[in-house]
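Asks: quick one, what's the 3D model for this:
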Amino acid sequence: MTAVAQIVRDALSILRVVDAREAPEAEDEQDGIRALNLMMRAWEADGLNLGWSDVSNPADELPIPPENEEAITYNLAKRLQSRYGVSMSVIDLDIANQGLASISAQVTSADYSRIEYPDLPTGQGQRVGNWRDGFNC
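Replies: Now for the predicted structure:
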């Protein structure tokens, strides 16, 4: 699992606020963690349920599937850009948007809820009851 500090550092390096090889200042790290928690809570409220639980320490492990780390990093950078008065490149914005769309698709495809329409009439040739009805066992 990836540490929260690495996600925040990567997001800040995408914005070119910090060098990729150096750690951000403690205040920037805490601002990044707060923005990460706010973003993930908003995503959870919008139905992008990744199982997020708030993090508070830079050494905490990121509580999400590893395949979503890139999307979260780029979208965190997207959230932080106005705080630092910088703009992301078009390519980085595209990566952020594609990542969010990918997460949305993953969550949607994992939703196995079955839709039933009990108020519609049963058509001819459709079975009512168990599929085993009519078979001699």
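
Asks: rest of the way, CA atoms for contacts and neighbours
Replies: Noted.

Asks: would you say Tyr79 is within a helix?
Replies: Slight slip there: residue 79 is Arg, not Tyr. Yes. Applying DSSP: H, G, I helix; E, B strand; the rest coil, one finds Arg79 inside a helix.

Asks: if I look at it, how far off is Thr108?
Replies: 23 Å (CA to CA, to the nearest Å).

Asks: please give the structure of this sequence too, so both can be compared:
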Amino acid sequence: MTVSRAPSSPVRVITAVMMLAAVYLFGIDGAAVFHLQRNLPLPSNSTSIEQLTARDRARHGRILRGSTAVHGVVSFPVYGSADANIFGLYYTTINLGSPPREFKVVIDTGSDVLWVMSNTCVNCPRSSNLIQPTFYDATASSTAWGL
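Replies: Down below sits the predicted model:
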């Protein structure tokens, strides 16, 4: 049995050389280590991690005191799906404004910030296949004020 090889094209040769160079430069596993160094000193009024942690605990305490939390646990209805074939999205509803209007907000376990789209937003999506967006209109609320 004879094996014939197709002639190597210049693109294949260049690609092979580039791959070998990448393996040589970055290691076989493709991992690289970058060392970061601060060029400027930290400001003298910087806050320590302990102070930030204490502030965060105090803020969470204030939030929980003003809520209907039982033993430090906030309870609210959660909607959505964890089905990876659909789209893992969890959301809940909140009321904003006077008179109150209901808004759906995404629950992000990596953040304590909830975003509501404003009707003045230029680049906000106007429709979604997941949740129909509701836009906050500050002129329709008697308790809204500008920042």
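
Asks: and the TM-score between them?
Replies: Scored against TM-score structural alignment, normalised by the length of the first structure, the superposed chains reach a TM-score of 0.21; 54 aligned residues with a CA RMSD of 5.6 Å.

Asks: and Arg79 and Thr108 of the first structure? Which one has more around it.
Replies: Applying other CA atoms under 10 Å to Arg79 of the first structure and Thr108 shows that Arg79 carries more neighbours, namely 16 against 13.

Asks: for Ile95 of the first structure, see how far away that one is.
Replies: 14 Å.

Asks: repeat that for Glu29 of the first structure.
Replies: 22 Å.

Asks: higher neighbour count, the two?
Replies: Taking neighbours as other CA under 10 Å, Glu29 of the first structure and Ile95 compare with Glu29 leading, 21 against 17.

Asks: my read is that one is in a strand, agree?
Replies: No. Checked against three-state DSSP, Glu29 of the first structure lies outside a strand; its state is helix.

Asks: is it in contact with Gln6, as I believe?
Replies: No. With contact taken as CA atoms under 8 Å, Glu29 of the first structure and Gln6 are classed as non-touching, separated by 9.8 Å.

Asks: contacts only, for Leu93 of the first structure.
Replies: 74, 78 (CA atoms under 8 Å, 6 or more residues apart in numbering).

Asks: that one and Glu27 of the first structure, how far apart?
Replies: 25 Å.

Asks: same deal with Lys78 of the first structure?
Replies: Remark: distance between Lys78 of the first structure and Glu27 of the first structure (CA to CA) = 19 Å.
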